[in-house]
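Colleague: Everything below, folded, please.
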Amino acid sequence: MCLIFSVIFSMIAAGDSWVGQSRLVYAANSIVQNSNPLNQAYPQTVKLTGVATKGQSFEKAIRANLFFRLIPQELGWQIFIGAKDADNNFCAVVTPPYRGINAIHIEGWHFRNSDNSGPNEPGPKNVNAPQELREFHFVVNETDYRSAFEALQVLLWPYRYSKQQIDAAESAHAKLRKGRGKLIIRDLKLDTLNRRQAGIARIAFDVELIFPD
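Modeller: From the prediction side, this is the model:
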C-alpha cells in the first residue's frame, strides 16, 4: 500500500496535469476503499432475538455470506452458523463434546426426565443435558471449518495416526480463531409428552455472538 501511494504522488510531483492528478487521487481513494477488510463495518458483538415453531427454520444474516440459523429437526432444532444454503456448520467442528449430547442440539427430551414422566429435575431420573442456556463456539470461514474438520478426523479416531500427527492436529485445532456464542431460551412449549421422547412445539430465544478479534 505505501509503495502504491509513493508511485502515485511521485507522478503528481513530476508535473502531471490537473486532470491526471485528479485521476490518480481518485485511483488512490479507490485502492484504500477496496483494501478495507470485508467485515470491518460489522460489530464484534451481534445480538438476535427470535421465535420458531415446530418444523420452522430461523435465519438471520450476521456478516457477509454468514448466517445464524436454527435448523428444524424431529424433536427440536440445531444451532447453525455458516454460509447461505451450505451444509457445513461452523459451530459443529469447535463445540465439544463431539460425541453424545451437545449444546447446539436443542431437543424437547432434554427438558424432561429420563422416563418422560415429569420435568428434568435433580434426582435419579435426571437427564444430563444442557438446559435453557446453550453456549457454543464457531469459526467464521470455510477455510477454518475445513482445518477444524480435518483435525477432528485425527483427534476422534487417533488409533489411525502417529503421535506426531495427533500432536499436530491438537495444535492446529487449538490455534483456530473462534467466536463465542450463547442462546438463551426465553420460552419453551413442549409436545409429544405422552410419547417416549418429548419434542418442542415452540421456542422463543435470545442469541449473543462475539466474533474473534
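Colleague: Please count neighbours and contacts with C-alpha atoms only from this point.
Modeller: OK.
Colleague: The longest helix along the chain: what's the following helix or strand?
Modeller: As assigned by DSSP state H, the longest helix anywhere in the chain is helix 18-35. Proceeding C-terminally, helix 18-35 gives way to strand 45-53 as the next helix or strand, assigned by DSSP states H and E.
Colleague: if we can go back for a sec, which of the residues in the longest helix of the chain are buried?
Modeller: 21, 24-25, 28 (16 or more other CA atoms under 10 Å).
Colleague: Run through who's touching the helix or strand encompassing Leu3.
Modeller: Taking DSSP H and E as the criterion, Leu3 maps to helix 2-13. The contact list for helix 2-13 (CA atoms under 8 Å, 6 or more residues apart in numbering) reads 20-21, 24-25, 28.
Colleague: who are the neighbours in contact with the closest residue to Thr45 other than its chain neighbours?
Modeller: Closest residue to Thr45 apart from its sequence neighbours, by CA to CA, 6 or more residues apart in numbering: Ile210 at 4.5 Å. Counting by CA under 8 Å, 6+ apart, Ile210 touches 44-46, 179-181.
Colleague: any idea how far Ile210 is from Tyr145?
Modeller: 17 Å (CA to CA, to the nearest Å).
Colleague: same deal with Glu74?
Modeller: From Glu74 over to Tyr145 the distance is 26 Å, taken as CA to CA.
Colleague: same thing with Asn113?
Modeller: Taking CA to CA, one finds Asn113 at 35 Å from Tyr145.
Colleague: ranges for the strands of this structure?
Modeller: 45-53, 58-63, 66-73, 76-82, 105-107, 133-138, 179-191, 199-210 (DSSP state E).
Colleague: Output these in TSV; the columns should cover distance to Pro96.
Modeller: Shown next, in TSV, are the strands of the chain (distance: least, CA to CA, whole Å):
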stretch	distance to Pro96
strand 45-53	22
strand 58-63	23
strand 66-73	18
strand 76-82	14
strand 105-107	12
strand 133-138	8
strand 179-191	13
strand 199-210	17
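Colleague: one more to line up against the first:
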Amino acid sequence: MKLFRGFLIVVLGIAALSLIACQSIPNTEQTECEPVKSPFPTPGGEADAFQFNPNIDIGRVCSFRGQVSMGEIYQHPITEELVFCLVPYTSWHENDGWEIVITDTLENPCSDSFVPLVTPPFHGMNAIDIAGWHFRNEGNTAKNDGSVNAPQKEREFNFVFNQEDYEAISNAYNSSCWPPSAECAPGDPDLSQIPRSRGVVTITNLTLGNLIPNEKAWIEAMEFEVKIYLPVE
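Modeller: Have a look, this model is predicted:
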C-alpha cells in the first residue's frame, strides 16, 4: 500500500509539472510604442511578389522584451485587437522550440495565427519556426557554421489584422489562388490588398540542450526582443 501511495504521488507530481509547463507564462514586460517611418520597401512589382512587404501606412512601432522556457506558451497583448505569442513547437523533439504567432485573443491559447500564409516561403523552412538545431552545425558539435541552412537570431514575419482576412487568404490557398497568380479567375478578389504588416523577433540569449553529437539540439530557455510595426493610431 505504501509503495502504491508513493507511486501515485510521483505520477501526480509529474502530471502537475506537465500542466504547469503547458500553461501560459505571466507577462510583466511593458510595451513601448513610438512613431516611425516604414523601414520596408514599398510593396508592388516582381521584387515584392516573394517578400510580401507591408502594404499599410506604417506610423508606429511597438517594442517589448520577453523570456520563455521549454514547453511554455508566451503571450503579450500588443493592442486591444492583437496578441503576440510564442507557442511550443515540435520538430525533432517534443516542445524543442516555438512558433511565432499573431492572433486576436489571449484565449484558445493562441491557436489561430494570422502569420503563416503571409510569411514566405510557403513551403519548407520558415523563420516563424524557432528550433534549437537551427543554431548548431550539421553534426551538433558546435555553433552553426553554415552547414545547416536555417534562419538565425533575427526572425522577420508578416501578419494580417483579423481572422476574417486570414480565412479569406486560407480559402484562396486551398483553391490554389494564393499566392496570387495569373491562373486565378479575373473575378477573384485581389487578396494581395488585404492589410498586412511585419514584426521582428530578435533572440538576445539562448540556452540549448541535448548537445550530443549527431543528435538534434533543443531550446531550454530563450530571451528575446520583439518589434511590431503598426499603422498610425
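Colleague: so what number do they get for TM-score?
Modeller: Put the two chains on top of each other and the TM-score (TM-score structural alignment, normalised by the length of the first structure) is 0.69; 164 aligned residues with a CA RMSD of 2.5 Å.
Colleague: quick one on the thing from earlier: Glu74 and Tyr145 of the first structure - which one has more neighbours?
Modeller: Taking neighbours as other CA atoms under 10 Å, Glu74 of the first structure and Tyr145 compare with Tyr145 leading, 22 against 12.
Colleague: counterpart of that one in the second structure?
Modeller: Tyr145 of the first structure maps onto Tyr166 in the second structure when the alignment is built from TM-score structural alignment.
Colleague: Now do the contacts for its match.
Modeller: 114, 160.
Colleague: Need the counterpart of Pro96 of the first structure in the second structure.
Modeller: In the second structure, Pro96 of the first structure lands on Pro120 (TM-score structural alignment).
Colleague: Return the distance of its match relative to Asp165 of the second structure.
Modeller: Using CA to CA, Pro120 of the second structure is found at 17 Å from Asp165 of the second structure.
Colleague: Who has more neighbours out of those two?
Modeller: The residue with more neighbours, out of Pro120 of the second structure and Asp165, is Pro120; 20 against 15, by other CA under 10 Å.
Colleague: That one contacts Asn126, doesn't it?
Modeller: Yes: Pro120 of the second structure lies in contact with Asn126 (CA atoms under 8 Å); the separation is 7.1 Å.
Colleague: Could you tell me which residues make contact with the spatially closest residue to Leu211 of the second structure that is not a sequence neighbour?
Modeller: Nearest non-adjacent residue to Leu211 of the second structure, counting by CA to CA, 6+ apart: Ala217, 5.6 Å away. Going by CA under 8 Å, 6+ apart, Ala217 of the second structure touches 96, 132-133, 136, 140, 208-211.
Colleague: let's see it at 10 Å
Modeller: 92-93, 96-97, 131-137, 140-141, 208-211 (CA atoms under 10 Å, 6 or more residues apart in numbering).
Colleague: hang on, the earlier thing: now do the shared contacts for Pro120 and Asn126 of the second structure.
Modeller: Phe157.
Colleague: Run a quick neighbour tally on Phe159 of the second structure.
Modeller: Residues lying near Phe159 of the second structure (other CA under 10 Å) number 24.
Colleague: Would you map the helices across the second structure?
Modeller: 2-22, 46-49, 163-174.
Colleague: re earlier: can you give me the stretch of the second structure that the longest helix of the first structure aligns onto?
Modeller: Going by TM-score structural alignment: helix 18-35 of the first structure matches no residues.
Colleague: what's the neighbour count on Val200 of the second structure?
Modeller: Other residues close to Val200 of the second structure by other CA under 10 Å number 18.
Colleague: how about it, what's its partner in the first structure?
Modeller: Aligning on TM-score structural alignment places Val200 of the second structure opposite Lys182 in the first structure.
Colleague: looking at it, its match is touching Glu208, isn't it?
Modeller: Yes: contact status for Lys182 of the first structure versus Glu208: in contact at 5.5 Å, counting by CA atoms under 10 Å.
Colleague: list residues touching both of the two?
Modeller: Joint contacts of Lys182 of the first structure and Glu208 (CA under 10 Å, 6+ apart) are 47, 135.
Colleague: Mind listing what's buried along stretch 181-193 of the second structure?
Modeller: Neighbour-count burial for stretch 181-193 of the second structure [16+ other CA under 10 Å]: 184, 191-192.
Colleague: Might you report the residue contacts of Met125 of the second structure?
Modeller: So Met125 of the second structure contacts 149-151 (CA under 10 Å, 6+ apart).
Colleague: Mind checking which of those are buried?
Modeller: By neighbour count, with 16+ other CA under 10 Å, the contacts of Met125 of the second structure hold 150-151 as buried.
Colleague: if we take the contacts of Met125 of the second structure, which one ends up nearest to Ile102 of the second structure?
Modeller: The closest of these to Ile102 of the second structure turns out to be Pro151 (CA to CA; 19.1 Å).
Colleague: what do we get in the first structure for the closest one?
Modeller: With TM-score structural alignment as the criterion, Pro151 of the second structure matches Pro130.
Colleague: Distance-wise, check the residue nearest the centre of the second structure relative to Ser69 of the second structure.
Modeller: Nearest residue to the geometric centre of the second structure (CA atoms, centre = their mean): Ile100, 0.9 Å. Distance, Ile100 of the second structure to Ser69 of the second structure, by CA to CA: 15 Å.
Colleague: so what's the aligned residue in the second structure for Ser114 of the first structure up against?
Modeller: Ser114 of the first structure maps onto Glu138 in the second structure when the alignment is built from TM-score structural alignment. Taking CA under 10 Å, 6+ apart, we find Glu138 of the second structure in contact with 144-149, 213-216.
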